[in-house]
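Trainee: Could you look at this predicted model? Sequence included:
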Amino acid sequence: MSKNYVQIDPKDNIIVAITPLEKGLKTLVAGKEVVLKENIKQKHKFSLNNFNIGDEIFMYGVLIGKATETILEGCAITIHNVVHASATFNDAKEKFTWTAPDASNFKNRTFNGYHRADGKVGTANHWLVIPLTFCENRNLDVLEGALSEKLGYETKKDFAVDTDALIKKYKAGATSEEILNTPIITTKEEISKNRLFPNVDGIKFLKHDGGCGGIRQDSEVLVKLLAGYITNPNVAGATIFSLGCQNAQIEMLQKAIEDIDPNCAKTVHYLEQQKSASERHLIEEAVKHTFIGLTEANKISRKPAPLSKLTLGLECGGSDGFSGISANPALGFASDLLVALGGSPVLSEFPELNGVEQELINRCETAEDSKKFYDLMRAYSASAVAVGSGFENNPSPGNIKDGLITDAMKSAGAAKKGGTSPVVKVLDYTEQVTKPGLNLLCTPGNDVESTTGLVGSGCNVVVFTTGLGTPTGNPVAPVLKMSSNTNLYERMNDIIDINAGTVITGEDTIETMGEKILDHIIRVASGETPSKAVLHGNNDFIPWKRGVSL
């Protein structure tokens, strides 16, 4: 984008400022000259026309708001003069056609992954330790302390302290000066080099606050989510802690695993504390069974796999006014490329699809899925209204500050992550991705809850676009962070993997950036380039309790 302002769609009657624009600047948009009547902040918008109270405002070609006061041509669009509004929709499909992009540059590409007995391929190889109730979280802490550093896995810091070295020195009669000169700090890189099981990427501890209390449905949903994590292709097996009396029973988890994979070949060890001789005995059994599980998981190694085995989670968080014109559409093009190659991108965050429902309904391949998406969106919206809220409350203070002033504006940009391909399946929370092509998954707009849900439904890699920056990661799937602007990439390079700001500056097109994204995904999926979230040990895991979460 070489200009300092842009009209995204010919139907749009507000214009995006690519750079800060000063009052008095003459702009030429679609042959019309507009003189700015006030300063316009970068990423914010100005009016192409005069608006009266109640007039509809369009961006990305869709309704995103209505004027709440008179707005003169060339004035700033703000939360003070515009209110959220979105287009109506119904469950009747309209005609839709799609032409797949040219994916010839990736035709013969593969990634090196972990092949599972069910035919899926992982981009990582993890062992999970999971509590069925929050009462068992402490036992996970004990197990983590016993295994992680000793086996060469990540610590909670960027380094580990080798106190054993000081103990050996002391017992050998070392002087105070000798003790002071003894190196005891070990970096994460050094710890990783000493891994006993080099083919196991990590032991992940999925602590949570559920499994008992609340309503029974919360525990039922949690169990299905945990089953999705155990059957995820990035997982080799699991150790399960149960107290015994909680709502989330072992039998429920076993049934949920069977529902996903009736012939599940993964090793899952179940330990119930109320049947154990003592807590010490419980921990001893857990350590031994987990250690044996790791020895088996280590026997598998990476082998080439087709790109059709990639299930790509599409996520955004900390979005800004550039997200919908750089990072999200570029990721959408990568999604379309993956669909053309037989892969499965997954678009989630249903509160952030508000206003583009009809487009997605039209893109559904079946009337059944159109109806399912319609019903899920209506039910979600109604549940928010029932507690005195609504989708219009989704944009965060950070979103608004950086130019996303209504939910429909935010949603129209967020939906770009899903590209333009047909929707092959609509999934409710915890339902599994089984069909190649673009899937829609019902999750909240909350970053971590949504990412947690994507991986629980089978995603083996996630790309997370952001305009403001976030360290979010996941215990099981690598999460690649992509910035919408170069300034963010340069300031937070330690946590951002890809820079889509080159689309804003004109160095890349949406298409060339999309190809770069897919290339980066392949390298991460092959274990060649670790994501920044993995390097920093960002293992965020928050199950959704199906209450109202925007």
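Mentor: Nice, thanks for sending it over.
Trainee: contacts and neighbour counts: CA atoms only from here.
Mentor: Noted.
Trainee: if I look at Val235, how far off is Val200?
Mentor: In this view, Val235 and Val200 are 10 Å apart by Cα to Cα, to the nearest Å.
Trainee: just Lys43 next, same as before
Mentor: Separation of Lys43 from Val200 (Cα to Cα): 44 Å.
Trainee: hold the first one in mind and look at this next one:
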Amino acid sequence: MTPAIAASGATTASTAGAGSASSGATTSDAVAAATAATATASPLLRLHRDDNVLIARQVLGLGQTLPEFGLRLKAQVPAGHKIAARRIAAGEPVRKYNAVIGVAARDIEPGEHVHAHNIALVDFDRDPAFGADVTPIDYVPEAERATFMGIVRADGRVATRNFIGILASVNCSSTAINRIAAHFTPERLAAFPNVDGVVAFAQTSGCGMSSPSPHFDLLQRTIAGYARHPNLAGVLIVGLGCERNQVAGLVESQHLVAGRNLRTLVMQDTGGTRATIEAGIRAVEAMLPEANEVRRQPVSAAHLKIGLECGGSDGFSGIGANPALGAAMDLLVRHGGTAILSETPEIHGVEYMLTRRAVSAEVGQKLLDRLAWWEDYTRGHNGQFNGVVGPGNQAGGLANIFEKSLGSAMKGGTTPLQQVYQYAEPIEQPGFVFMDSPGYDPVATTGQIASGANLICFTTGRGSMFGSKPAPTIKLASNTPMFTRLEEDMDINCGQVIDGTLTIEQMGQRIFEHILRSASGEPTKSELLGLGDHEFVPWHLGIVS
């Protein structure tokens, strides 16, 4: 098993003066180079033999000499940032993992700090080469697959948690569902120890929107995805009564089946706010005894669907945490499970790394079609898709969206891309898949959970305080200083790869084992902190009328 680190295949510069962007690197070569680099105590990391930049493992000072690299630093360089390994002429491609992340905006001398101030973002013609890097998956025999202690529903679906969920069809019923959920304090739930909680999924749309429309369809699909999620033992949907997103229409159009474990209330019919809250409490109370009857039992890891997320990325994210998570996902896929990569703007510039792994031209083209949609959607706006990354990303060493995408894509590992899905579309194909979404963490994760993810793995370099329900979030720190500073929020320290104490493959094995424990009910750090009640954020596409 080898995690994905570098792009393979060729890109051709389409901007005058950019020169050839051809990359002869293979994934295996890049993994070997990166593993060797991080296994030493050197203050600089060389990620690929053909790179013209090096990565600072720690803060390096102006004038500091690094004789093993033949360099004298011309600036103070923060940890995770890039240093010119040699002279880079103006217009020459800047290479990291032997992938082009931009061109030199001016002549850059050896030992200079290389970042947004002297890298120009240019677009390149990228050959999608559909399927060129597809390799057979070495599946683990079913009898030998890893297991976790899951909750098996009557229809065969497998859960990792056991909540009762309350959904609002419209913002106008969001206060009511929050009041219903708030009634079920730990003291009131003490008689139901197998129920993880009663959680409200309030949202801010549902009425002042065009319908029919893509936004309307997306909202209904998201709500329905939560309503049928295996981690919810019971569901209550509450509407106002005059909204566009009518409860009856939602249930009918999404083929939901009302019954003892899926109930609905309409405030205008029930008698108003207080009456609805009281009726909602009674409805949940009626569902609790059956929800409490569940017992965990050993089930195959093939039942795991993992949403892959990154936020607050830094220069180390794409060196340790993301490729290590990719290594864990390669293991998961070999055991029959599903890995869901998302955040479409954050594969911009390296999409060919995925299309080359597409099992068919049709699947590869679906991914390109989503990127084309995003290009049109963001045209004229100062969005990440157009090149500029967030202040935290820049402070952490990422110069532009191409560099960020290079690291982000590594979360998906190396196995073939099996399918591409729309936001919140039910994911039925096992293996490595892609779900279209924005790069905004709560929105992307909401879509993944609606698609069926029963656990989220979230890498972060700057430090994210994210949590989610009903599927829990495991947070993976990219560097040891941040992990130590924010240990109450971080589950796994992938900084051990940067420190040279673990290889990417060893870290991937640890992540996989941690996933199995968390899926079995071991609380994540975000669960211990009580996070996840406010992170249900469906994607808003349309105008508000």
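Mentor: Great, that's in hand. The model shown is predicted, which means the values in this text are computed figures rather than measured ones.
Trainee: Just give the TM-score of the two.
Mentor: TM-score for the superposed chains, counting by TM-score structural alignment, normalised by the length of structure 2: 0.87, backed by 499 aligned residues with a Cα RMSD of 2.2 Å.
Trainee: hmm, back to that, between Lys43 and Val200 of structure 1, which one's more packed in?
Mentor: Val200 (23 against 20; other Cα atoms under 10 Å).
Trainee: Helix, strand or coil: sort out that one for me.
Mentor: Following DSSP: H, G, I helix; E, B strand; the rest coil, we place Val200 of structure 1 in the coil state.
Trainee: corresponding residue for it in structure 2?
Mentor: Counting by TM-score structural alignment, Val200 of structure 1 corresponds to Val195 in structure 2.
Trainee: thought its match was touching Ala291?
Mentor: Yes: with contact defined as Cα atoms under 8 Å, Val195 of structure 2 reaches Ala291; the gap is 6.5 Å.
Trainee: Quick check: neighbours shared by these two?
Mentor: Asn162, Ile164 (Cα atoms under 8 Å, 6 or more residues apart in numbering).
Trainee: Tell me the residues that contact both of Val235 and Val200 of structure 1, please.
Mentor: Ala124, Asn125, His126, Trp127.
Trainee: Now check the second one against structure 2: what is it aligned to?
Mentor: So that's Asn125 of structure 1. Alignment note (TM-score structural alignment): Asn125 of structure 1 maps to Asn162 of structure 2.
Trainee: okay, now that match: neighbour count?
Mentor: Asn162 of structure 2 has 25 neighbouring residues, counting by other Cα under 10 Å.
Trainee: Give me the range in structure 2 that the strand ranked longest in structure 1 lines up against.
Mentor: Secondary structure of structure 1 per DSSP state E: the longest strand is strand 235-242. Per the alignment by TM-score structural alignment, strand 235-242 of structure 1 matches residues 232-239 in structure 2.
Trainee: wait, isn't Phe205 of structure 1 in contact with Glu144?
Mentor: Yes: judged on Cα under 8 Å, Phe205 of structure 1 makes contact with Glu144 at a distance of 7.4 Å.
Trainee: Who has more neighbours out of those two?
Mentor: Using other Cα under 10 Å as the criterion, Phe205 of structure 1 and Glu144 rank with Phe205 on top: 22 against 19.
Trainee: Thr110 of structure 1 versus the more buried one, what's the distance?
Mentor: With Cα to Cα as the criterion, Phe205 of structure 1 and Thr110 of structure 1 are 30 Å apart.
Trainee: again with Lys417 of structure 1
Mentor: For Lys417 of structure 1, the distance to Thr110 of structure 1 - Cα to Cα - is 23 Å.
Trainee: higher neighbour count, those two?
Mentor: Just comparing Lys417 of structure 1 and Thr110: by other Cα under 10 Å the higher neighbour count belongs to Lys417, 31 against 18.
Trainee: which helices and strands does the next helix or strand after the longest strand of structure 1 pack with?
Mentor: With elements assigned by DSSP states H and E, the helix or strand that comes after strand 235-242 of structure 1 is helix 250-260. Counting contacts by 3 or more Cα pairs under 8 Å, 6 or more residues apart in numbering; DSSP states H and E, helix 250-260 of structure 1 packs against helix 216-231.
Trainee: Report the buried residues of the helix it packs on.
Mentor: 218-231 (16 or more other Cα atoms under 10 Å).
Trainee: quick one: which of the residues you listed is nearest Val463 of structure 1?
Mentor: Using Cα to Cα, Tyr229 is the member of these that sits closest to Val463 of structure 1, with 18.1 Å.
Trainee: quick one, what contacts that closest one?
Mentor: Counted by Cα under 8 Å, 6+ apart, Tyr229 of structure 1 has contacts Val235, Val455, Gly456, Ser457, Gly458, Val476.
Trainee: Show me what the last one lines up with in structure 2.
Mentor: The pairwise alignment with structure 2 assigns Val476 of structure 1 to Pro470, based on TM-score structural alignment.
Trainee: Does that match belong to a helix, a strand or coil?
Mentor: Strictly by three-state DSSP, Pro470 of structure 2 counts as coil.
Trainee: wait, isn't it in contact with Val195?
Mentor: No: checked against Cα under 8 Å, the pair Pro470 of structure 2 and Val195 is beyond contact range at 11.6 Å.
Trainee: list the residues that contact both of the two?
Mentor: Asn162, Phe163.
Trainee: Could you say which helix or strand holds Ile151 of structure 2?
Mentor: Going by DSSP H and E, Ile151 of structure 2 is in strand 147-152.
Trainee: continuing past that strand, what's the next helix or strand?
Mentor: Defined by DSSP H and E, the subsequent element after strand 147-152 of structure 2 is strand 158-159.
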